[in-house]
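K.L.:
sequence first, then the predicted structure, then my questions.
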Amino acid sequence: MILLVSNSRDITTDFIVAELRRRGVPFHRFNGDLADRAGLIFSVSEEGNASWSLMVEGHRVQATFRSAYFRRPALPDLGSELDVRFVDQVNGEWAALLNSFYSSLDCRWLSDPSLIAKAEDKPRQLALAASMGFSIPTATITNEFAQASAFVSSGPAVAKPLRSGRLSRGAEEQIAFTSLLDGISALDEASIRVSPVIYQRAVKKARDLRITVVGARVFACEITQIDATEIDWRRLGTEQLSYRAVDLPPPLADLCINLVNALGLGFGAIDLVQDWEDRYWFLEINPNGQWAWIERQAGLPIAAAIVDVLTGEAD
């Protein structure tokens, strides 16, 4: 049995479900946002015998799986059922139980949740990529005005979020994209000190590339380069751009695989840019990035490659 850890709204996991069904491979999809309906149980005896069980299609089964895909988990959505005073406490209880459940599973993960969390570390990503031979734009991450001002004044620079660019105010949500900076003034000092930001040397790019690594396979996709995507292609949304599969130079493809391996992962979504002198620059790696839109738009068989790893048909 294969376990898919996701949420009920994740379309990307639907691609894996379809591929598993096509092959007739048994699986269970565990949607974290519906965990309150799954009847998750941990039991331990005086003798120390411990086990986990959960509901699968109305039947209680022992939580034993040969492999698991950690895609996009979520906490149960109980906000409408709870007094607002208890939401944080209940969410904390669910997070504790679910994290224990995931860490208890003795199976092959794609990828291990603890290693995904560790790989999210952007400073670590940049230092590791540079040490392995990737070209990276010079960068500084800081909330110090003097450092940020000196960096921006020394050459073309962009600013981007360190962790998440999603900004919420009530029901309204905005996204902070990578932005080109035309300077920093003393008026910016107070806002700069509020939060650390990545300041990075701007690259005059000829094209954007999203590299999806699954085990030992590399899927490279070129993203349309137009004026509106000159700084950040995500400003237009995935459905408004065009994509095509491309081949990477073999040494660069090997570097991508080696980086994913060095982070202890089986999957990675790497953002590269290529400048007008054909030099490739590493920007970041998302250890659990979206890929369904690339499969659909560029015809790359990413779902099949993921299932190959989960079933043991590929490394």
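P.N.:
Looks like it came in fine.

K.L.:
CA atoms for contacts and neighbours, from now on please.
P.N.:
Noted.

K.L.:
residue 37 - how many residues pack around it?
P.N.:
Residue 37 is flanked by 12 other residues according to other CA atoms under 10 Å.

K.L.:
now do the contacts for the residue nearest to residue 123 when sequence neighbours are not counted.
P.N.:
In space, and not counting its chain neighbours, residue 123 is closest to residue 141: 8.0 Å by CA to CA, 6 or more residues apart in numbering. By CA atoms under 8 Å, 6 or more residues apart in numbering, the residues touching residue 141 are 123, 162, 196, 197, 198, 199.

K.L.:
contacting residues around the last one?
P.N.:
Okay, so that is residue 199. By CA under 8 Å, 6+ apart, the contact set of residue 199 is 139, 140, 141, 142, 148, 151, 152, 157, 158, 159, 160.

K.L.:
and of those, the nearest to residue 4?
P.N.:
residue 160 (31.5 Å; CA to CA).

K.L.:
any idea how far the residue nearest to residue 123 lies from residue 305?
P.N.:
Note on residue 141: its distance to residue 305, by CA to CA, to the nearest Å, is 35 Å.

K.L.:
surely residue 41 and residue 53 touch.
P.N.:
Yes. When contacts are counted by CA atoms under 8 Å, residue 41 is listed as touching residue 53 (5.3 Å).

K.L.:
next up, a structure to set beside the first:
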Amino acid sequence: MPAGAPPVLVVTRLDDVTADTVISELNRRAVPVARLDPGNFPGTITMTAAFDTFGLSGILRTATRNVDLARVRSVYWRRPSPYAAPEGIDGQAGRWCAEEARYGLGGIVGALPGARYVNHPWRNRDAEYKPAQLATAERCGLTVPPTVITNEPDQARRFADRYGPVIYKPLRETDYLDDIGRALTVWIDDVGPDQIDDGMAHTAHLFQKRVNKTADIRMTVVGDHLFPVRIDGSPGVDWRRHYDALTYTLIDVPPDVANGVRAYLDAFGLTFGAFDFGLDSAGRWWFYECNPNGQWAWFPEPITTQITAAIADQLTNPPGAAT
């Protein structure tokens, strides 16, 4: 990449259309961009980083860009492919190579001097744990539905008896494939005491009192900008199953909720967060979760354009600016 304005490094896979939206906006602003997918290392990526009394220096080379590591102004960490072993190396040697790549290349990209991160990958990692999300939300003044995480069937049944109707939700969106390799989704759904069997003892499960909601809310937060979107039309518990039936409306945020989400992001050191709430008939916002790297580009206009601009604003701030 030639000398000039410091570049933005976008860390994501090739098919990330949400990142494409932000890259297009950066291109419109004539901001240099380099795209990096760590899953392509070492196949189409090479790097050398040096550390001495002058700090970090070095070059990261992709198939189309040469990036001066000391000049990166910001990093947009989206959804990169997993670190992988080089072709032809498998088994224990392959796993070792992938882990060395994670802690080598990943460590370098996470230590760029003066760069602004949206979000830093290690802050994303910390904020992905639902128990930490729920505990932090409560400390920040957000309203959390009664929730239990357990692998004891009797405890889960007692919870369902006490708080029913109850929903089950996965603790993480882990890749899950069927017998022919198709991706499967574990949806949030209702569960009754009679559906809880002894098989749940095999791992941790999250159960939560179902909010008697009138609408769902997805609030995307970028720095000081809040984009609360009311989602109407979902016939079921998990609105993600019914995109075609949904309507989206930008709404106002109660001051206590706005203060709570800002405190939440500060607690995790995040610049970006996608919060999910349930809205009940009394107007109370019930916190469900916050995805530190959640999707937003499916929203209708002008919502997507506004979020895109807010992220681009963060990424074009001068190197070393406070986050």
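P.N.:
Nice, I can see it. What you see is a predicted model; the values in this text were computed from it and never measured.

K.L.:
if we can go back for a sec, dump the contacts of residue 199 of structure 1 into TSV; add distance to residue 279 of structure 1 and secondary structure as well.
P.N.:
Below are these laid out as TSV (distance: CA to CA, whole Å; DSSP: H, G, I helix; E, B strand; the rest coil):
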residue	distance to residue 279 of structure 1	secondary structure
139	18	strand
140	21	strand
141	24	strand
142	27	strand
148	26	helix
151	23	helix
152	23	helix
157	18	strand
158	19	strand
159	21	strand
160	22	strand
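
K.L.:
closest to residue 110 of structure 1 out of these?
P.N.:
residue 160 (28.0 Å).

K.L.:
what's the distance between the helix ranked longest in structure 2 and the middle of its chain?
P.N.:
As assigned by DSSP state H, the longest helix anywhere in structure 2 is helix 91-109. Centroid separation for helix 91-109 of structure 2 versus its chain: 22 Å, with CA atoms, centre = their mean, to the nearest Å.

K.L.:
equivalent range in structure 1 for the helix or strand that that helix is followed by?
P.N.:
Going down the chain from helix 91-109 of structure 2, the next helix or strand is strand 116-118, by DSSP states H and E. Taken onto structure 1 by TM-score structural alignment, strand 116-118 of structure 2 occupies residues 108-110 there.

K.L.:
show me the contact partners of that stretch.
P.N.:
66, 67, 68, 69, 70, 265, 266, 267, 309, 310.

K.L.:
now with 7 Å?
P.N.:
With CA atoms under 7 Å, 6 or more residues apart in numbering as the test, stretch 108-110 of structure 1 has contacts from 66, 67, 68, 69, 70, 266, 267.

K.L.:
correct me, but the first one touches residue 105?
P.N.:
No. Counting by CA atoms under 7 Å, residue 66 of structure 1 sits too far from residue 105 to count as a contact (9.2 Å).

K.L.:
list the buried ones in stretch 277-295 of structure 1?
P.N.:
Judged by neighbour count (16 or more other CA atoms under 10 Å), stretch 277-295 of structure 1 contains these buried residues: 280-288, 290-292, 294-295.

K.L.:
er, stretch 143-156 of structure 1 I mean
P.N.:
Those would be 143, 144, 145, 148, 149, 151, 152, 156, for stretch 143-156 of structure 1 by 16+ other CA under 10 Å.

K.L.:
now which residue in structure 2 aligns to the third one?
P.N.:
Using TM-score structural alignment, the equivalent of residue 145 of structure 1 in structure 2 is residue 153.

K.L.:
so who does that match touch?
P.N.:
Counted by CA under 7 Å, 6+ apart, residue 153 of structure 2 has contacts 196, 197, 198, 200, 201.

K.L.:
hmm, 6 Å instead?
P.N.:
The contact partners of residue 153 of structure 2, by CA atoms under 6 Å, 6 or more residues apart in numbering, come to residue 198.

K.L.:
got it, and the one 4 residues further on?
P.N.:
With contacts defined as CA under 6 Å, 6+ apart, residue 157 of structure 2 is in contact with residue 193.

K.L.:
name the element it belongs to?
P.N.:
Assigned by DSSP H and E, residue 157 of structure 2 belongs to helix 153-163.

K.L.:
that's a helix at residue 79 of structure 2, yeah?
P.N.:
No. Secondary structure assignment (DSSP: H, G, I helix; E, B strand; the rest coil) places residue 79 of structure 2 in coil, not in a helix.

K.L.:
that'll do, ta.
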